[in-house]
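**Student:** 3D model of this:
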Amino acid sequence: MPRATIIGSGPNGLAAAVCLARAGYAVEVLEAADTVGGGVRSEETTLPGFVHDVCASVHPGAYSSPFFHAFGRDRIDWIVPEMSYAHPLDHGRAGIAWRDLERTADGLGPDASAWRALLRPLSAHIDGVQDFTGGSLLRIPADPVTAVRYGLRALEQGTSMAARTFRTPEAAALVAGVVAHANTALPSLSAAAAGLLLMAQAHAGGWAYPRGGAQRIADALVEDLLVHGGSIRTEEHVVDLSSLDWGDPRRGDLLLLNTAPRLALTLRDVPPGYAKAIRAYRYGAAAAKVDFALDGPVPWTNPDVALAPTVHVGGTREEVWASENAVARGRVSDRPYVLAVQPSILDDSRAPAGKQVLWTYIHAPANSDVDATELITRQIERFAPGFRDRILARHAVTPHERVRLNHAEIGGDIFGGAFTMRQAVVRPVLSPVPWRTPMPGVYLASAATPPGPGVNGMAGWHAARTALADAGERLALTDLFGS
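**Tutor:** Below you'll find the predicted structure:
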């Protein structure tokens, strides 16, 4: 039986692991942390009984992912909210994005037609959007018409034209809040492309998240891996692959890296051209995260915002852009864009009765020691007076500290590399099959490869599929998991 060693137990690493185990490999996963999951872990970081997601929290990409559909999405108890996200504004106003596109458009008044024109063609053809964005861009898409539509809308929202698309502050803020997920200067084509995918998923399937915490995603994958003979070793921090006994590629043994690509450079006989390309791969700004344990719901001025698990807190489009552009210049705004998740409004397993958890982060310069607690508290208090009085406990993680939680987050970059237009194509090298390295038996399986950031398992599946094809096994997801 050939061996497959996988470094890193994030969702991509585990996706690759279950695929290879089902294909007949003896799989072993090595994880540096003392718990499994990478970007999908949950812990009681503030007080006993308050379950916080350590990294990612809401998972539209996983809920709609071809990998998770094949794996068995119903193995996880998903919460699919009626309201995908909200964006509070001053004076009690707010933009509300419902899962129902028509309901969302109807609430935007004079911008109803513009919202439909932007998102109806994408959400109605979400499979085509996800095919185009779900792998290497150096290929012919399965649905070229949808790919062109998607590209044209990204061009509109990723340039100065974005400022002329919507007339109401609510619609403009709704778009800006999602586009700002990309953690780059705005407006930008790459950020618009990422935001459009998320907005299309919001109306096509919803911004779902697992009941009980993100850890449930890792738990489901680990259970399948163990059933099929795989194993996991935690507290195994691999920093030099040259001394790792991962097998013999001549007999079909594999090494898959769900890590920063630079770890591959510790192997022997790395071709100079490949080493140069990996060293040229750039990392972006970081995340400064704060978890809050609350004695009740966030007291939003606009009551509809209290119904949304995901809330983008940043004010107007112009304020969101200013905040993200400040980070791109190496500083943090006094009024930062805050990505907030209040999962316990629909999941009572996340906090004691009557209490709530709140997950938040801002973007910040890489490797900085920014403690975002007060910045986030003030910004939320702006739209939810009395929020400060609800805080029972808080737990902050600076960008510099994020590497301790996940060694793949270089400088605190949670995306596995700056999400620029160039690095959407060259990720981390220019190749139609960037998961394959020139070293025999070695593959990349992290967010530093297409489709990039997000919990969807697709980079792991692409890496496993590439490895299997190189071994002469051209297996599809349905071959491994059934129809």
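
**Student:** from now on I want contacts and neighbour counts done on CA atoms only, so please keep to that.
**Tutor:** Will do.

**Student:** need the residues that contact whichever strand or helix holds Ala396.
**Tutor:** Using DSSP states H and E, Ala396 sits in strand 391-397. The contact list for strand 391-397 (C-alpha atoms under 8 Å, 6 or more residues apart in numbering) reads 45-47, 288-295, 371-373.

**Student:** quick one: residues contacting the nearest residue to Thr398 once chain neighbours are set aside.
**Tutor:** Computed as C-alpha to C-alpha, 6 or more residues apart in numbering, the closest residue to Thr398 that is not its neighbour in sequence is Ala288, at 4.8 Å. Applying C-alpha under 8 Å, 6+ apart, we find Ala288 in contact with 361-364, 370-372, 396-399.

**Student:** likewise for Thr373?
**Tutor:** Going by C-alpha under 8 Å, 6+ apart, Thr373 touches 290, 394, 396.

**Student:** try it again at 7 Å.
**Tutor:** Taking C-alpha atoms under 7 Å, 6 or more residues apart in numbering as the criterion, Thr373 is in contact with 290, 396.

**Student:** go on, the one 3 residues further on?
**Tutor:** With contact set as C-alpha under 7 Å, 6+ apart, Ile376 has these partners: Val338.

**Student:** hang on, it in a strand?
**Tutor:** No: looking at Ile376 with DSSP: H, G, I helix; E, B strand; the rest coil, it is helix, so not inside a strand.

**Student:** re the thing from before, now the strand holding Ala396: buried residues?
**Tutor:** Of the residues in strand 391-397, 391-392, 394-397 count as buried by neighbour count, 16 or more other C-alpha atoms under 10 Å.

**Student:** quick one, what contacts Ala326?
**Tutor:** Contacts of Ala326 (C-alpha under 7 Å, 6+ apart): 332-333.

**Student:** the contacts of Ala288 in helices, which ones?
**Tutor:** If you go by DSSP state H, these have Pro399 in helices.

**Student:** to compare against the first, here's another:
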Amino acid sequence: MPRRPSPPTRLTGLADRLGLPLGADRAAPGEGFALPRGAEPGRAVVVGSGPNGLTAAALLAREGWEVDVYERHCAPGGASASGPVLGEGTVVDLGAAAHPFGVASPVFRELDLTGHGLRWLHPELPMGHPLPGGPAALLHRDLDRTAEGLGRDARAWRAVHGALVRQPEKLVEDVLGPMLRPWPHPVAMAQLGLRAPWPAAWTARAAFRTEQARALYTGSAVHAILPPGRPLTSAFGALFGALGMTTGWPVAEGGSGAIVAALVAVLEDHGGRLHLDHDVRDLRELPAADAVLLDMTPRQVAALAGTDLPAGYARALRRWRYGAAVSKVDFLLDGPIPWTDAALTGAGTVHLGGTSAQIQHAEAEAAAGRMPEQPFVMLCQQQAADSSRATGAAAGRTVVWSYAHVPHGWAGDVRPLIEEQVERFAPGFRDRIVHAEASRPADLEAWDSNLVGGDIAGGSMGGLQLLLRPAPTPVPHRAGRPGLYLASASTPPGAGVHGMAGAWAVRTLLADRVVR
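**Tutor:** Here you go, the predicted structure:
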């Protein structure tokens, strides 16, 4: 029989039963992601091998569980995968590209992914934002250097970000978990909370006087894939900026698939099994298990047979809202992008959206279902940090990853719009294109069914869905009935390659099994 833990305090006992981060099992800042103790190991099945599913599987295997992971594709990884899409010698990230949350992830640190082959590589600049008729705004991996580059907004930039960059590990531990819980570092979370409620467009106008600072902040905010005029988007602007100025926005050496390879290595080191080419449509076809964890969004869960979901929970899943989409184009160039501002050559990520007002207009149009003429474009130059992205037959060429924010399910051709956005700030870009591959929202969903309509966030981050993912419940990783858990971006903390949704699902599962 598992040992009975010491009698908890009333608050700690409640937190443990809810899978919340209080009590002696909590790690000190920077020490990783601790799990409840006293749960007897069993057998688990994980459906889906994205970073969240693999993280959950690796944690359980390390805890002595018998674990089987089922994946419908011939390779693991979900949207964290890489391949020679642009020809022999190229490495292209098929989904996620830069990883501000990955490098800071407490559970990736806990699983020692860097000890299993993963290597983070940092470009000279985490991010750059070109502007029409002037120098680009540059985010350095240093608060003071970034502020100094913003001229008369230096003091304001420090005021907005200063408290957040002092202890980034505490901030990350707070935000990479359910919002409706006792935060492990309430002071750090309060500092973000003071900045969070406001629309990013309001904060940009109120706090900054230069277009460089406004655009730099607003561009970070739209990582939420929401118009920056929406409430709570300031949280994203402040958070992404703070991470860039501390732990950075690195890439994974050899492609984002290297993150998945490291997770698989941890899983297999502890006896876990990965079953590829196995499309699970009915849970009853799987081996009997003590727990089933689903790395799936609500639409896929609702369509899955054998879940025996309670009627109320099933209704909540059917009401889930998916958000604006991305449409992706990868380019192979015969040389570097010819930026007007040469400083952008060293930027791992470049935001192409023009001024803060232009970004607001583009994002509002996409959210309303209208395709903007000048969409917000995210562009990654992984070769600024990782020379392995073009070797052999592709040596001397440049791989460029990009996507534009588009309406949900948009079926148009985004390539000319992305090219025009790059050309605005890098005249001659088109002349350097050797080859390009486009992936529309429908293509992305066909490749990874979790990318519904091209939504890469597992569902809109707007409104209450930011706080209540995927249903109004204090324990969001329980999937409506005993033994069934959700471990996807549709649960807290949401989108990103950080594994924390899987980690929280495991934490909830183990807390449920602790004998009191």
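
**Student:** quick TM-score on the pair, please.
**Tutor:** Put the two chains on top of each other and the TM-score (TM-score structural alignment, normalised by the length of the first structure) is 0.94; 469 aligned residues with a C-alpha RMSD of 1.6 Å.

**Student:** just to revisit the earlier point, from the buried residues of strand 391-397 of the first structure, which is closest to Glu156 of the first structure?
**Tutor:** Val397 (35.5 Å; C-alpha to C-alpha).

**Student:** how much space between the counterpart of that closest one in the second structure and Phe331 of the second structure?
**Tutor:** Mapped onto the second structure by TM-score structural alignment, Val397 of the first structure lines up with Ser439. Per C-alpha to C-alpha, to the nearest Å, Ser439 of the second structure is found 12 Å from Phe331 of the second structure.

**Student:** now Arg299 of the second structure
**Tutor:** 32 Å.

**Student:** quick one: which of those two has more around it?
**Tutor:** Just comparing Arg299 of the second structure and Phe331: by other C-alpha atoms under 10 Å the higher neighbour count belongs to Phe331, 23 against 19.

**Student:** now, the contacts of strand 391-397 of the first structure that are in strands?
**Tutor:** Of the contacts of strand 391-397 of the first structure, the ones assigned to strands by DSSP state E are 288-294.

**Student:** now those as CSV including distance to Val51 of the first structure?
**Tutor:** Converted to CSV, those look like this (distance: C-alpha to C-alpha, whole Å):
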residue, distance to Val51 of the first structure
Ala288, 19
Lys289, 15
Val290, 13
Asp291, 10
Phe292, 10
Ala293, 9
Leu294, 12
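
**Student:** ok, so what distance separates the match of Val397 of the first structure from Val329 of the second structure?
**Tutor:** 6 Å.

**Student:** repeat that for Ser449 of the second structure.
**Tutor:** Counting by C-alpha to C-alpha - Ser449 of the second structure and Val329 of the second structure are separated by 19 Å.

**Student:** the more surrounded of these two?
**Tutor:** Remark: of Ser449 of the second structure and Val329, Val329 carries more neighbours, 23 against 19, as counted by other C-alpha under 10 Å.

**Student:** is it true that that one touches Ala404?
**Tutor:** No: Val329 of the second structure is not in contact with Ala404 according to C-alpha atoms under 7 Å; the separation is 8.5 Å.

**Student:** now do the strands in the stretch 351-483 of the first structure.
**Tutor:** All strands of the stretch 351-483 of the first structure, identified by DSSP state E, counting those that start in this stretch, fall at 356-364, 391-397, 442-444.

**Student:** the first one vs the second structure, average distance?
**Tutor:** The reference is to strand 356-364 of the first structure. Compared with the second structure after the fit, strand 356-364 of the first structure shows a mean deviation of 0.6 Å (mean C-alpha distance after the TM-score superposition for the first structure).

**Student:** so which bits of that strand are buried?
**Tutor:** Neighbour counts over strand 356-364 of the first structure (16+ other C-alpha under 10 Å) mark 356-364 as buried.

**Student:** about what we covered before: in CSV, list the strands of the stretch 351-483 of the first structure along with distance to Leu346 of the first structure.
**Tutor:** Below are the strands of the stretch 351-483 of the first structure laid out as CSV (distance: least, C-alpha to C-alpha, whole Å):
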stretch, distance to Leu346 of the first structure
strand 356-364, 10
strand 391-397, 19
strand 442-444, 37
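
**Student:** for Arg317 of the first structure, find the nearest of those.
**Tutor:** Of all the strands of the stretch 351-483 of the first structure, it is strand 356-364 that lies closest to Arg317 of the first structure, at 16.0 Å by C-alpha to C-alpha.

**Student:** show me what that closest one is packed against.
**Tutor:** In terms of contacts (3 or more C-alpha pairs under 7 Å, 6 or more residues apart in numbering; DSSP states H and E), strand 356-364 of the first structure is packed against strand 286-294, strand 338-341.

**Student:** go through the ones you listed and pick out the most buried.
**Tutor:** Most buried of those, by mean neighbour count (mean count of other C-alpha atoms under 10 Å): strand 286-294, with a mean of 26.
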